[in-house]
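# Sequence isn't available, so here's the structure alone:
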């Protein structure tokens, strides 16, 4: 598990290798990631956007961004946490992801970035 705290918001990430899949006659390695967001600050915050850089050791870097996560824009009061899972497909068996969430302070409506720490995506035979 990797963790990072930015401005009182703690991001924890776990990953899981889910095997291979064929799409359009191409082999992909399938990874799941599990994110927990904990509000350790004194402010209520809202997750408004996400930004991801997905690195594939055999492919170009993919950028993914947009509103919220998994169709939601959660609001976290102090000491609240929010968890979700998602996944990605890589052409190689080794990769990594990193990024940030844009959060908004519910009191003053100011936006700020919360870093999602870099985490590795690797099949079990490559992670030893």
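Nice, I can see it. What you see is a predicted model; the values in this text were computed from it and never measured.
# Please count neighbours and contacts with C-alpha atoms only from this point.
Noted.
# Verify the contact between residue 32 and residue 84 for me.
No - at 10.6 Å, residue 32 and residue 84 do not qualify as touching, with contact defined as C-alpha atoms under 8 Å.
# Of those two, which one has the most company?
Using other C-alpha atoms under 10 Å, the more surrounded residue of residue 32 and residue 84 is residue 32, with 15 against 12.
# residues contacting residue 58?
Contact analysis of residue 58 by C-alpha atoms under 8 Å, 6 or more residues apart in numbering lists 91, 92.
# give me the element it is part of.
Following DSSP states H and E, there is no helix or strand that holds residue 58.
# With residue 125 instead?
Using DSSP H and E, residue 125 sits in no helix or strand.
# go on, residue 41?
For residue 41, there is no host helix or strand (DSSP H and E).
# and the residue lying closest to it once chain neighbours are set aside, how many neighbours does it have?
Excluding the flanking residues, the one nearest residue 41 by C-alpha to C-alpha, 6 or more residues apart in numbering is residue 8, at 4.4 Å. Residues near residue 8, counting by other C-alpha under 10 Å, number 15.
# for comparison:
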């Protein structure tokens, strides 16, 4: 598990290769990732937007940006955690992702960015 803390928000990531949804013969590799966002600070925050940078091992880069995560803009109280699972397809059997969440501190409406640590998407057979 990869973890980072930015301004009292702890982001942890786990990844899982999805062979049943992948088709290597057509350069299609599917990965799932589970994100845990824990508020280790003293003020409630709300996740407003996300921005991802996605890299294939062939050098290709994509960016994805949008509101919330999986259709939600969760409020995370101090000591609470929000978890979700999403997915990413690559054209190679290895790659990586990193990004930011734009958050708002509810007590003063101050916006700030929380770093999503870079994590690797690797088909298990590449680990040998």
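Now that the structure is in, tell me what you want to look at. Note that the structure is predicted; figures quoted are calculated from it, not measured.
# Burial check on the closest residue to residue 80 of the first structure other than its chain neighbours, number of neighbours?
Spatial nearest neighbour of residue 80 of the first structure, chain neighbours left out: residue 39 (5.6 Å); criterion: C-alpha to C-alpha, 6+ apart. Neighbourhood size, residue 39 of the first structure [other C-alpha under 10 Å]: 24.
# In the first structure, what sits opposite residue 42 of the second structure in the alignment?
Using TM-score structural alignment as the criterion, residue 42 of the second structure maps onto residue 42 of the first structure.
# show me what contacts that match?
residue 78.
# quick one: it and residue 103 of the first structure, what's the gap?
14 Å (C-alpha to C-alpha, to the nearest Å).
# same check, this time on residue 63 of the first structure
Residue 63 of the first structure is 19 Å from residue 103 of the first structure, by C-alpha to C-alpha.
# who's more crowded, the two?
Taking other C-alpha under 10 Å, residue 63 of the first structure and residue 103 do not tie; residue 103 has more neighbours (24 against 12).
# show me the contacts for that one.
Contacts of residue 103 of the first structure (C-alpha under 8 Å, 6+ apart): 45, 46, 47, 48, 49, 111, 112, 113, 114.
# 6 Å instead?
Contacts for residue 103 of the first structure (C-alpha atoms under 6 Å, 6 or more residues apart in numbering) come out as 46, 47, 48, 111, 112.
# For the last one, give its distance to residue 36 of the first structure.
What it means is residue 112 of the first structure. Distance from residue 112 of the first structure to residue 36 of the first structure, by C-alpha to C-alpha: 18 Å.
# cool, the first one as well?
Here the distance between residue 46 of the first structure and residue 36 of the first structure works out to 14 Å (C-alpha to C-alpha).
# if you count what's nearby, which of these two comes out ahead?
Neighbour comparison, residue 46 of the first structure and residue 36: the larger count goes to residue 46, with 20 against 16 (by other C-alpha under 10 Å).
# What degree of burial does the nearest residue to the more buried one once chain neighbours are set aside show, as a neighbour count?
Spatial nearest neighbour of residue 46 of the first structure, chain neighbours left out: residue 75 (4.2 Å); criterion: C-alpha to C-alpha, 6+ apart. Neighbours of residue 75 of the first structure under the rule other C-alpha under 10 Å: 19.
# Ok, residue 102 of the first structure next?
18.
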